Every structure is written in structure tokens, then in C-alpha cells.
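return atomic coordinates for the entry below.
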Amino acid sequence: MCGPSDSVLRPLRGDSISVRLSVFLLILTMRPTMGGGGPGLGNPRAGPEFPAYEHKDQVDAVAGAQNNFTRDLYVALAKGSTDNLFFSPFSIMTAIAMTHTGAKANTMEEIRKVLHLPENKEDVFNGFHDVVKDIKTPVNEYELRTSNMAYVSDKLSLLEEFASVLTNKFHSISKTVNFGASEEVRNEINQAVEKETNSRIKDLIPSGVLDALTRMVLVNAVYFKGTWSKQFDEAATKTLPFHTTKDTSVNIPMMYIKDNFNLFHNRDLGARLLSMDYEGGRLSMVIVLPDEVDGLATVEDKLATMDLNTIDKRMGSIKVEVTLPKFKLEESLQLKSYLQEMGIKDLFDEEKADLSGIGGSKDLHVSHVIHKAFLEVNEQGSEAAAATGVVMMTRMMIRTPPPFKADHPFFFYIRDRRSNFILFSGRYVKPVEN
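Below is the predicted model of the structure:
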């Protein structure tokens, strides 16, 4: 799946940045300043062997950072909300990382800390270089692609170093545009995003976000479509109750399969984790199902201090009955306030922002971060798109585990097992009318 991430640059005063992710779409807009548990169960998890990256250590470092950022952003988005949630941490982080390339002083340090990035920017560049290049390489088993695009005002001259990093490290395509014709540029960007996300993300940038003061829009789009390596039988799908609370349920289509899957029970988290691979074995969806019907809030509180890098690493393969909702999720998020709460403040402040590594002056700041995302899960597989410590577990000493029945709110994510990046994440708490 492809989703865009855009950053629009405008003058520091009257600035506005807008980022949208549509099934992993992020848009950043900037403007110039106007004035100035225990072991798993069953057999140890096995999977395909992947060739090593050219910059393996840097990829590992950035992947670790990305997992931590995913956790922090999920906790921030979930806090105080009881709704479904879906976003692409890969898309969002890629767009912000491109902006980080041109950040200086405290603006750079705030972004680095929130994204958990290595201090050496070259490590960041090389890590993203290998992963983005890898994802852009077509494969037969599934569709996974990403695209980085930079729309630059004809009134802004990019520093050679910044332009080089966008092109050579983030594999970004740059285009010079006239933001005086803002509606034409908006339509052009939205059409490019729609194409990259297989028409799943439309109208990423709303009317009124771009104007003659806009100086740059950075876009990241991610698209994924995969089939389960072990598909559900459509004939086995039945209408069953999904318990939104202990006392409330809604009848929805529930898929069923009995087969070998990677599974374990994490007592510290109070949940069972099930991993379901897509064809090719590189990508998998991990479902974190609370032990209690109303246990998701408690699980989310515990996630805030856990390491997503290791949470699913001690699974074991065992035959289990799986019941999973058939569902679609669509999300549109304004991320600016969440990122500010997490610690990225100067980037959005027209007086304090220092993005002088982009064009040589401090007259740019980010005004909006918009993310739009889409996910569909059915018997065949999934389709998604977007534009932005050691856990102790307890071995279950039984041959046949209890059924894994996802009939109450749960947390999930889709991981690229080669890079260890989390491409998509969210939670399903209640059915929605399509």
C-alpha cells in the first residue's frame, strides 16, 4: 500500500503545515515567515531468511527507533479515545524524517528525540536509504510500494545538500511548482497520491491548505496489498457477536480458520499475541488480544513502557482455532497537536523553528501535519494505504491452546519482518458501517 506524507513550507508567520495519510499517508506543509510473560509455546517461530542490508547496523538502529515512535504515537492517539484507530507509522516517520534532514539546533534535537533517531544523521539517511530502496523493489507475492515526492516552490532554492539527501537517501522525486496556482498544485498532488495508493487515498490535501506563501510540500505514500499465506474459507464466515463492552455486543461477519500459527500469551501485558503471515513470509499481521473483554485500555497503558521491538519475538507455532472480524477502517488525523504533546514544539513555532538546512534561512516552519489511512481485512488477506525491555512470558503447557477468538476490542500492527519496521498499526474496538 502506498500512502503519502506531505510537508508544506510557508513563512514562519501565518504558517500552516498539513499532513495526511491515507492508509499510511503523511503530508507536511511549511511556509516562509512573513516578517522575518515467558517463552512462547510450541515450536520456535521460523521464517524465511532475508539477505542482509548494505547498512545493516543503521537499518537496525532506525527500525528500533521506528518501533519506539510507533508505540509512543499509538499511545498518544489512543489516549482519551474509545474509537477505532488506524495509521501508518512508517509513512508518518518517513515524512518527518525528511523534514528532520533540514532541521537545525533545538528544532532538530526535538524531532530526533521524539522519533528516537540516532544522533548521527548519516546513520538515519543510510537506514532509510536501504529500507525505502528495498520496499520500492517489486516482488511477486504481494504489492508493497512507497513513494517520496517533494513539491518545491519556484520561489525557494533548496540547498544542494538537502536536495541530494532527498534524492539519494529517501529516493524522493522533486518537482518545481508555482504555488500561486494553489488549486492546480493541490489537485496535482492529490492525483499523484491517489495513483500511488491505488485510489484508496483521495483528496489528501483539503482546499485552503496551500496558497501563494507555501514553499514546499513533502509527500510519502505507502501501499500494501497481500494475501494470507493461510487463507480463511469464505464458507466458514458466520455472523457472530462482537463484544464492544462486557454488556454490549454487535453481530458482524467473523472469519474462521484452524491451522498452525505463531502464538503466545504475555501475562505481563495481559493479552495473547497471534501472528498471521502474508504470502512470501516477509510481512505479517500481529493481533494483540486482551485476556478480558474490557481489557484494551489496560493493555494500552502497559504498552507505553514496553518494547515493540521484542514483544513478538518469542512466539511459537501451534495449531489453533482463530476467529477474526472481517472489517474495514478509514482514518483521517490532524497530527500537529499530538506531535507537540510528544515533544516536537519548535518545528511548529514561527519564531523558534530552524529549518535553515532546507533553503539557508530560518523563515520556514511547519503548520499542519495531516494523515489519512485505509485498511481492509477479509478472507483473502489485507489491503492498506497511507500518505504520513524484555517481556517475561509464561509457557502454556498444553498441546491444544484455547481458541483465539478476537470477538472483543484488540490492538494490531503489520510488520515488515526483514527490516523490522512497523508499516501500519491500529485498534479495532467497534464495527463501523461501510
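
please count neighbours and contacts with C-alpha atoms only from this point.
Noted.

so where do the strands sit in the stretch 101-250 of the chain?
Counting by DSSP state E, counting those that start in this stretch, the stretch 101-250 of the chain has strands at residues 143-153, 172-177, 216-227, 238-243, 249-266.

structure for this one too, so we can compare:
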Amino acid sequence: MLSRLAFGLLLSLHVLLVLSSTTNSSKSPFPPASPSLPSLLNDPSWALGVRLYKALRSDSSSVNTLFSPLLLASSLGALAESSVGKTADQIQDLLKTPSKTKRKVGDILSVALKSFVEANGTSFQMHTSSSVFTKQAPALSHTFTKQSHSRFRLQHQTLGKGDFKADLKQLHDWAKAVLSEKKGAPLEAEIKAKAGAMILANALHFKGLWERKLSEESTDHRTFLGKKYTKVIMMHRAGLYHFHEDIDNMVQVLEAPLWGGKASLILLMPFHVENLARLDKLLTLELLSKWLESTVVTSVAVSLPKANITSTLSLQVGAVLLAVYDSFLVDWCSFET
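Below is the predicted model of the structure:
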């Protein structure tokens, strides 16, 4: 199995109903969780993903948000390798991991990104791109553009001399081209890029392919609790999954494999119907790593909603704009074998 790749999904809704009964994992046709799986504590994308998740969820007005820590961390990694002084220190601080590792952060991210791209067409189908946009800034060095593209697939785009509306349109046009005309969520935040500004942009369309698909023939409508009760279409299946129940913290952890075993969907679920405030406060990278290492093969009945999820996220830091623009479209309703 490849290293688990962080893919952040922030939901204010409970998206599935899971009922479980213990199965002897030694008799299962699926192997137990690989003991050689690299620790999440040494992975800068997971570390960044959890920190960003908690920062976003600290805002009580936050809405459903989707982002890719791997793309974000890789783009920052490209900048870190070519930055000096305070800028380099700030970026490296963002990418730090709880555990010390002998490997350089840039090397870890470069290898993980390469594995992610090479798995395209196996466990999932995707369209993705990362770019650094500069506005009326000095020319980037040839060494930086060459190395950032070869190691982190980071391209370079220049913004025109127009106002923020022209900049926003250029970003949207770029994302639309990357997503192959797929309709993504609009970027609502204004991007006021002054002369010399740099914008990191990631765009991703992701369509997962189930190892064993959920039954669309047995769909039904069920009540779904978010800010209010609503009816959603649910798909169902029963099978063997890596599963763990943390009794003390009242959290269920389910890892559902995608086709070919090169990627999986990880779901964290409170025992009871509640908002996610308690789980948000509880979540740490160390605890998440412990949960995943504790999973065993178990017979589980799963229900998932049939839906498409789109999201954009804009982050701005400091007086000089350093924004990360994520335009994601995840096609959940057409997971297939």
C-alpha cells in the first residue's frame, strides 16, 4: 500500500450511518493494516492538514470546506527551498512535523506528490494543477521555476495590470481549464493583489473509484442532521473494512479502500448524533495516527450520501498577499468499480 495521503474534508453534517459486528481478522481475505505504513507523524502534509482543519473549524461561522493538504504543502515546499531569511523560517514552521525525521521535508513531499499523480487512473481519476501567480513582480529565477516544476509540479503564471476583478477572472479561467470545464465552486473572497504579490493556487477535480461500489439500486431517503434536518439520498453496502472504535473518546474510525488499494477513504464518526465541536477539539495528529494503527478488519454496514461536493478556500497572510486558492470538485455520487 502507498503512503496514506491527506485529503481534508470539513463537514458540519454527519454523512453516514455505521453499524458494526466484530469479525476475526485472521480469517479475513483482507490483510490487517500494514505495520510498515509510514507514520503520519513524519508526514508534513498530514501535520499541515490537521493544523489547518483545526484553524478553520475554530471559526464558528465556518461552512463545509474541502482542501488538499498535499497540494498545499507541496506548493509551500517549493517556496521553502528557494526562500531565505524570515520567509523561509515561516514556511518551514508551517511544514514542521511532531516527529523528527532524517529526510528533508521537500523530499518527502516530492515523493508523495509523485505517488499521488502516478496513481491517477487506478484508485481514482483526477485533474489537478498547482501554480504560483505573480503580479508586477521581479522575474523568477530559471532555477526556481525549473526545480519547482520538476519536484513539485508547480507552474508559474503572471497576473495582468488590471484590478482585483481581472485577477479573480484569471484565476477562475485557470481553474476552469485545469478542471476540464468541470463546474467548481466560485471564489467568494476578494483577492486584492498589490504589485509584488504572490499567490499560490491549487485546483483539483477528484473522482474516487470504489473497490466494491455502494448499491445504487437500494438507495433511499434518510433524515440527515446538519444545521437543520433534511432528507438525502443514501447508498448502502456491507462488507469487510478496517475499523476501530475508541470507546473512551466515543469515536468510530472506518477506512474504506478504493480500487487497487492505492488510496482509501477515512471516515471519523462520533458514536451519537451531535455536532462536530467535540470531535474538532479532540482531533490531533497523534490521536489520528493511533486510531489508524488500531484498525482491524471488521464486518461493517455502511450508508453514504449520494452527492457532489464543491469548495473553494482562500487564505491570506501578512501585509503582502500570500494566498492559497483551492478550487476543488469531488464527485462523490459516481464512485464506481
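
still on that earlier bit, and the strands of the stretch 101-250 of the first structure: which comes nearest residue 98 of the first structure?
For these, the distance to residue 98 of the first structure is smallest for strand 216-227, at 7.8 Å, taking C-alpha to C-alpha.

average separation of the closest one from the aligned part of the second structure, please.
Strand 216-227 of the first structure, aligned to the second structure and superposed, deviates on average by 2.7 Å (mean C-alpha distance after the TM-score superposition for the first structure).

how close does residue 219 of the first structure sit to residue 146 of the first structure?
10 Å (C-alpha to C-alpha, to the nearest Å).

next one: residue 222 of the first structure
Using C-alpha to C-alpha, we find residue 222 of the first structure at a distance of 4 Å from residue 146 of the first structure.

neighbour count for those two, which is higher?
Using other C-alpha atoms under 10 Å as the criterion, residue 222 of the first structure and residue 146 rank with residue 222 on top: 36 against 28.

just give me the match in the second structure for that one.
When the second structure is aligned by TM-score structural alignment, residue 222 of the first structure is paired with residue 204.

and the helices in the stretch 201-337 of the second structure, which stretches?
All helices of the stretch 201-337 of the second structure, identified by DSSP state H, counting those that start in this stretch, fall at 277-282, 285-293.

and the contacts of the last one?
Yep, that's helix 285-293 of the second structure we're talking about. 33, 35, 39, 40, 41, 46, 47, 50, 244, 246, 253 (C-alpha atoms under 8 Å, 6 or more residues apart in numbering).

give me the distance from it to the chain's centre.
Put simply, helix 285-293 of the second structure sits 17 Å off its chain's centre (C-alpha atoms, centre = their mean, to the nearest Å).

mean per-residue distance, that helix to the first structure?
Mean for helix 285-293 of the second structure is 3.4 Å (mean C-alpha distance after the TM-score superposition for the first structure).

how about stretch 238-246 of the first structure: buried residues?
For stretch 238-246 of the first structure, the neighbour count (16 or more other C-alpha atoms under 10 Å) marks 240, 241, 242, 243, 244, 245 as buried.

tell me the contacts of the match of residue 222 of the first structure?
So, once contact is read as C-alpha under 8 Å, 6+ apart, residue 204 of the second structure ends up touching 126, 127, 128, 129, 178, 179, 326, 327, 328, 329.

ok so, going back, of the buried residues of stretch 238-246 of the first structure, which is the nearest to residue 95 of the first structure?
residue 244 (34.4 Å).

so which residues of the stretch 1-150 of the first structure form helices?
56-78, 89-101, 105-115, 121-135.

mind listing residues that contact the last one?
For helix 121-135 of the first structure, contacts defined as C-alpha under 8 Å, 6+ apart pick out 53-56, 58-62, 94, 101, 117-118, 144-146, 165, 168-171, 419.
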